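Asks: need a structure here:
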Amino acid sequence: MIIIKKLSVAYGNQTIFDNISATINPHDRIGLVGNNGAGKSTLLKLISCAVTEPEPEISINNQCRIAYLSQHVVLESERSIIDETCATFHDAYHAHKERIHLEPLVENNPDLLESYSVACDQEREHNFPALKAQAIQMLLGLGFKQADMDRPVANLSGGWRMRIVLAKLLLENADFYLFDEPTNHLDLHTKEWLVQFLKSASFGFMLVCHEKYILNQVCDKILELERGHIQWYPGNYNQYVQQKEAIQEKLEQQYHAQQKEIAHKKTLIDKFRAKASKASFAQSLIKELERMEKIEPPTSTKSVSFSFPITQNSGKVVLKVEEVAHSFGSTPIFKNASFEIQKGQKVALIAPNGMGKSTLFNILAGIYACQKGTVEYGYNVKHALFAQEQSSVLDKNLSVLDNAYNDCPEQSRARVRSTLGAFLFTDQSVHKKVSVLSGGEQNRLGMVKVLLSGANLLLLDEPTNHLDIPSKQVLLTALQSYQGTIVFVCHDHDFINNLADHIIDLTPEQCIMYPGTYQSYQEYTRALNQPIQVQTKATTSAHSLDTNIRTKYPQQKRLVSLERSIAKIEHEMEVVQNSFADIQFGSDLFNTQCNLLKKLKTQHEQLFTEWQELIS
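Replies: Next comes the predicted model:
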């Protein structure tokens, strides 16, 4: 259990926590939310520090083991990926390395035999092979491949090193975890793995994350930090939003009622202050106002409407890609990438990290040359590119306003300012130099420039990077109202699901384009890969049936015939299911195969029902 009691923290004149208190139970699954600067990371860090440096305001049960993941940790290591991960199991790993070190020396140096024997016993006692298998499974879940295990950590990017840090942390088997943006640098597939891992985990956690989908999936309560205070909300993130809106609405009503009461009393005070007979009445009203506990005006999120005129309409076909392939040196990344994007579509390009998603996107944007195949823009297409790292394309010496206006001279200055305001830039912040902006602020500025460009095709590379949930909602609303065509790469489940109407799934062998939302794509692929459950049931039941019992039935021949027919249909169903991998979604052949699969399932159900009746 973690108990926070009357904690106050301030940086200069800025109050972060104002006498806050909270009790956190070991199995709580807490989403920690609040605006940037509200103190989310600070709170996690203070709790983690209290483990080794006790604070009077934070007490932790001695039996509660706490693990902390900082978003800014830097892993420096000369070990391989698997060795660095296994080093989490300190004693077992040390015994293993000692045994490996001594093994070739023992033959020529008998004096080392005792040390070698001790190392072998300790390695066996700790069951290092089982621990190593756990580490490998964790790394595979986080996106590493079996072939990566012996690669040096020093050769990895910062994002992949963070995955090792996360793997080591999860292998600690702590009682309670403090996660500060653990999904940074993870792709969609790995995030889904982490979601399922956390949902099935026995430990509790406090999680800072800027993705609604993850907070909805894994959290059962929300702790909000606002204006130095904390507020608990039961349920996941969506439930928190609903409760927050209801509270805000009630608070707003109370605030306006109190303001009306204050105005009325001030009117009476002004009216009777000068009259001797009413002076005491006026004074009593003044004292009432002084004693009144003022309700702070609630913070409200304004609904913003967007309109981004397109300078010219494109033709029906906006982008056509045929048989595109790419290699780095002698290593092929992907091949047979073919698809057609039409006017008005909003298309998400997805694939696990390392599959070539960014490479294909850069080919579409003209940043990389097309090695094989063709990429053709349609008639009258004008595209604008949103780069993943805006710091490389913005002028750091200019203000926010000048950066936006200089790239969109055809837009009025008032229009530019209003759009910046819609993207959360205040009247004061539009004059800030780009050099002092945060990563999220730079992304918002870059998106304003893209949307005001007048392009009819937007190519967006990781547009949600560095954005908190409110900023993502503003961006989502803007892009939903955009009338042109969008192709984008993104790792935010909720954002993709609410923006994309088509999904392009890139694999090493081909591209498959699916109409519909990301959720419908997931449901389709899950159904496609789901094994036929009745097959196992029928086969198991049939083989487990004692032969002597079966011979007692006069229907034995029919039973044998049914089992053969069921096995044949199950084989045909498997063939049809496998065929979907090579068929374009929504095509005539696709529909034919769907109908055939449905027919086979009906036949299978009828035969299986008869088989069950006979053996019963």
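Asks: drop to CA atoms for contacts and neighbour counts, all remaining ones
Replies: Noted.
Asks: Going by residue numbers, what spans are helices in the stretch 101-250 of the chain?
Replies: For the stretch 101-250 of the chain, the helices defined by DSSP state H, counting those that start in this stretch occupy 113-126, 128-141, 158-170, 188-200, 212-218, 237-272.
Asks: Just to be sure, residue 385 is in a strand?
Replies: Yes: membership of residue 385 in a strand is supported by DSSP: H, G, I helix; E, B strand; the rest coil.
Asks: I figured it hits residue 458, correct?
Replies: Yes: the criterion here is C-alpha atoms under 8 Å, and residue 385 meets it with residue 458 at 6.1 Å.
Asks: quick one more, to check against the first:
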Amino acid sequence: MSLLTIQDLTLRIAGRPLLEGACATIDPGRKVGLVGPNGAGKSTLLNAISGSFAPDGGDITLARRARLGHVRQEAPAGAQSVIETVLAADTERAALLAEEASNPTLERLADIHERLAAIDAYGAPARAATILAGLGFDEAAQNRPVSSFSGGWRMRISLAGGLFAAPDLLLLDEPTNHLDLEATLWLEGWLQRYPGTILMVSHDRALLDGVADSIMHLDKGKLSLTPGGFERFVRIKTEQALQQNRAAAKMAAQREKMEAFVARFRAKATKAKQAQARLKALARMPVLESVIEATPVRFEFPSPEELPPPMLRLEGASAGYGEHVVLSHLSLRLDGGDRIGLLGRNGEGKSTFAKLLADDLQPMGGEVARAPKLRVGYFAQHQAEALHLDQTPIEHMQAALPEADMTGVRAQLARFGLDAERAETQVGQLSGGEKARLLLALATRHAPHLLILDEPTNHLDLDARDALIRALNDFEGAVLIISHDARLIEAATDRFLIAADGRLTPFEGDMKDYRQWLLERERAARAEAAAKGAPTSASKSGQGGAQPSHAEARAKRKENNRALMPLKREIRTLEALMEKLQSARAVVEGKLAAPELYESGDGTKITALNKELAALDLQLGEAETTWLERQDELERSQAPSQEGPQGSPAGAG
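Replies: From the prediction side, this is the model:
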């Protein structure tokens, strides 16, 4: 029996249809990722399932006695403490405890105690504290009032409440938007172990692949369910696209032959019946829609002129607020083409460092030297609060570029997919992803030499995230990225810094190594807590004081990773090239599948497109061969480093 059934569902907002006659079923225990472009209606569908949005038609049926929990993109507020707010999310427990305190009859009191024991009500504070700790709240923070936290941290409290309530069906709307990478990894592990059913809207590919066992696609008002994670979903959709394009090309050829026959023999009496038959056959032939988007998502960062190195240099710098020092002993050099990923928990100073580089924060000590003509582009999600909801993107860009004409203003917006219609829409009516595109357009309007991106993928859909990665790889300036999106960090940076304990420390390794380091650090912290401060080898490892065998293994691993960085960089470059070639190939195939190409009778254009396709196939084949060779070389080189323990990065932790 299914847990959730959606039958002939129709949803509209302001008369605009989002879903029409959509159907889907979700069985108990399934973990489903809900994907689709920005504005398709994913959040509205979750609201309809939870009962907070009335459908215009159809039915949504939840299994009898099934409990439902919904974590929205809205932050809680109030004077209650964090731990009290999370505990209150289990409404059954709260109601039973309130009834227990109201002096019920002895018989009813016995029933209450039996039910409280069944749901482990008295162990609830410990469970809630564990969830909050995983999301970054220490004991002191758990006892602070919710109103004392920023919007991003209050969203974490909302998420903690949803996880704690442990409903039969858990609805999650972009749960990683306000999490750092460490908390995202913790959430991924928690959701993997969750025994209930999950329906999750997310644009985080790593989370979808790590948690989802099926993908629900909301497209053109319909729902389709594909088994497997997001990677398998992409493979299936790609194959379907290729098959559809081949079928479209075949039908176009058949249609061309039929139309030629009709045009030639329509006037001849002996062929009239055959011509009529061909006309009827033409009418019956289905018209296949191209799966290649008519306007694919593309981002483009303007290219800056070269600067003499170094563009920026820090020597013993420190940064903070008032008299409170957040980061100290900062020494770093940035040159054109540098690609840095900044890792670390929230509150460790990542955004402080970004503001220091962007010149939004003055150093408290040390030296910060900048090239005289250095231009910095700084993107941060909190900048959305400064947007004027009653103004359009055009008006924002005109204010930011007073010297530019309308063509230049529209061109800068178009670099980030804000077409004429979106550019003339009030910001208050734009989706979160469209606002993020506007912020990117504003941040890069002066062709910066250094681009600082603080959580740029929040609210961007999957296609837009891919477009951002491609644009960053094409960008000729330097890049610093702070993000919980592991795929973005892996694809767009080539070295890492970790913010921890008031310092920035280089990390020699890739994201897989960083995940492993986080897991080892967490295990060490648990072992230390279990030993109540006893000086065990695990706790020493978590503090960076590893045993000699650990130190030797760590040094060897560090040396090996440093030697392998050029090879890893070449592999990433080849992967970006293959992605470009595959995208270009899909576009050419889409053009070849278009019926109007054959209707025009332009044989020269058809020949040129076929030649272009053959050239792309050749380049793609060569790139794939080289990639396989380099990947095999990397795997052989890494094989010895898999032996023995792995330590934490020097100086971090």
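Asks: Among residue 385 and residue 458 of structure 1, which residue is more densely surrounded?
Replies: residue 458 (24 against 21; other C-alpha atoms under 10 Å).
Asks: Look up which helix or strand that one falls in, please.
Replies: Secondary structure assignment for residue 458 of structure 1, by DSSP states H and E: strand 457-461.
Asks: With structure 2 overlaid, how far apart is that strand on average?
Replies: Here the mean offset of strand 457-461 of structure 1 against structure 2 after fitting is 2.0 Å, by mean C-alpha distance after the TM-score superposition for structure 1.
Asks: Tell me the residues of structure 2 aligned with that strand.
Replies: Mapping strand 457-461 of structure 1 onto structure 2 (TM-score structural alignment) gives residues 450-454.
Asks: cool, and stretch 250-263 of structure 1?
Replies: Against structure 2, stretch 250-263 of structure 1 falls on residues 243-256 (TM-score structural alignment).
Asks: Also stretch 174-185 of structure 1?
Replies: Stretch 174-185 of structure 1 maps onto residues 167-178 of structure 2, going by TM-score structural alignment.
Asks: Kindly report the same for stretch 206-226 of structure 1.
Replies: Going by TM-score structural alignment: stretch 206-226 of structure 1 matches residues 199-219.
Asks: Give me the contacts around the matching stretch.
Replies: 30-37, 40-43, 169-176, 188, 191-192, 223-231, 233, 459-462, 485-487 (C-alpha atoms under 8 Å, 6 or more residues apart in numbering).
Asks: Kindly recompute the last result at 7 Å.
Replies: Here stretch 199-219 of structure 2 makes contact (C-alpha atoms under 7 Å, 6 or more residues apart in numbering) with 30-36, 40, 42, 170-174, 188, 191-192, 223-231, 233, 461-462, 485, 487.
Asks: Name only those of the residues you listed that count as buried.
Replies: Neighbour-count burial (16 or more other C-alpha atoms under 10 Å) applied to the contacts of stretch 199-219 of structure 2 gives 30-36, 40, 42, 170-174, 188, 191, 223, 225-226, 228-230, 233, 461-462, 485, 487.
Asks: Mind checking which of these land in strands?
Replies: Judged by DSSP state E, strands contain the following of those: 31, 32, 33, 34, 35, 170, 171, 172, 173, 223, 225, 226.
Asks: Report the contact partners of residue 550 of structure 1.
Replies: residue 556.
Asks: What's the match for it in structure 2?
Replies: For residue 550 of structure 1, no residue is aligned by TM-score structural alignment.
Asks: Do a quick rundown of the helices in the stretch 451-600 of structure 2.
Replies: 462-474, 486-492, 511-530, 537-542, 548-593, 595-599.
Asks: Please name every helix or strand in contact with the helix or strand just after the last one.
Replies: So the one you mean is helix 595-599 of structure 2. Following helix 595-599 of structure 2 in sequence order, the next helix or strand is helix 603-638 (DSSP H and E). The contact analysis (3 or more C-alpha pairs under 7 Å, 6 or more residues apart in numbering; DSSP states H and E) places helix 603-638 of structure 2 against helix 548-593.
Asks: what's the counterpart of residue 134 of structure 2 in structure 1?
Replies: Match for residue 134 of structure 2 (TM-score structural alignment): residue 141.
Asks: and the nearest residue to that match once chain neighbours are set aside, how many neighbours?
Replies: Computed as C-alpha to C-alpha, 6 or more residues apart in numbering, the closest residue to residue 141 of structure 1 that is not its neighbour in sequence is residue 193, at 6.2 Å. For residue 193 of structure 1, the count of nearby residues is 16 (other C-alpha under 10 Å).
Asks: Could you do residue 281 of structure 2 as well?
Replies: Number of residues near residue 281 of structure 2 (other C-alpha under 10 Å) recorded here: 12.
Asks: Equivalent analysis for residue 94 of structure 2, please.
Replies: 14.
Asks: Repeat that for residue 523 of structure 2.
Replies: Around residue 523 of structure 2 there are 16 residues (other C-alpha under 10 Å).
Asks: ok, now residue 245 of structure 2?
Replies: Count around residue 245 of structure 2 with other C-alpha under 10 Å applied: 24.
Asks: picking up where we left off before, quick one: closest of the helices of the stretch 101-250 of structure 1 to residue 569 of structure 1.
Replies: helix 188-200 (33.0 Å; C-alpha to C-alpha).
Asks: what's the mean distance for that closest one versus structure 2?
Replies: Its aligned residues in structure 2 lie a mean 0.8 Å from helix 188-200 of structure 1 after superposition (mean C-alpha distance after the TM-score superposition for structure 1).
Asks: Which neighbouring elements make contact with that helix?
Replies: By 3+ C-alpha pairs under 7 Å, 6+ apart, helix 188-200 of structure 1 packs against helix 212-218.
Asks: compared with structure 2, how much does the helix it packs on deviate?
Replies: With mean C-alpha distance after the TM-score superposition for structure 1, helix 212-218 of structure 1 averages 0.8 Å from its match.
Asks: in that helix, what counts as buried?
Replies: 212, 213, 214, 215, 216, 218.
Asks: go on, stretch 626-645 of structure 2?
Replies: Those would be 627, 630, 631, 634, 641, for stretch 626-645 of structure 2 by 16+ other C-alpha under 10 Å.
Asks: can you tell me which of the residues you listed lies nearest to residue 546 of structure 2?
Replies: residue 641 (17.6 Å).
Asks: Count the neighbours of the nearest residue to that closest one once chain neighbours are set aside for me.
Replies: Of all residues not flanking residue 641 of structure 2 in the chain, residue 557 sits nearest, at 6.0 Å (C-alpha to C-alpha, 6+ apart). Other residues lying near residue 557 of structure 2 total 23 when counted by other C-alpha under 10 Å.
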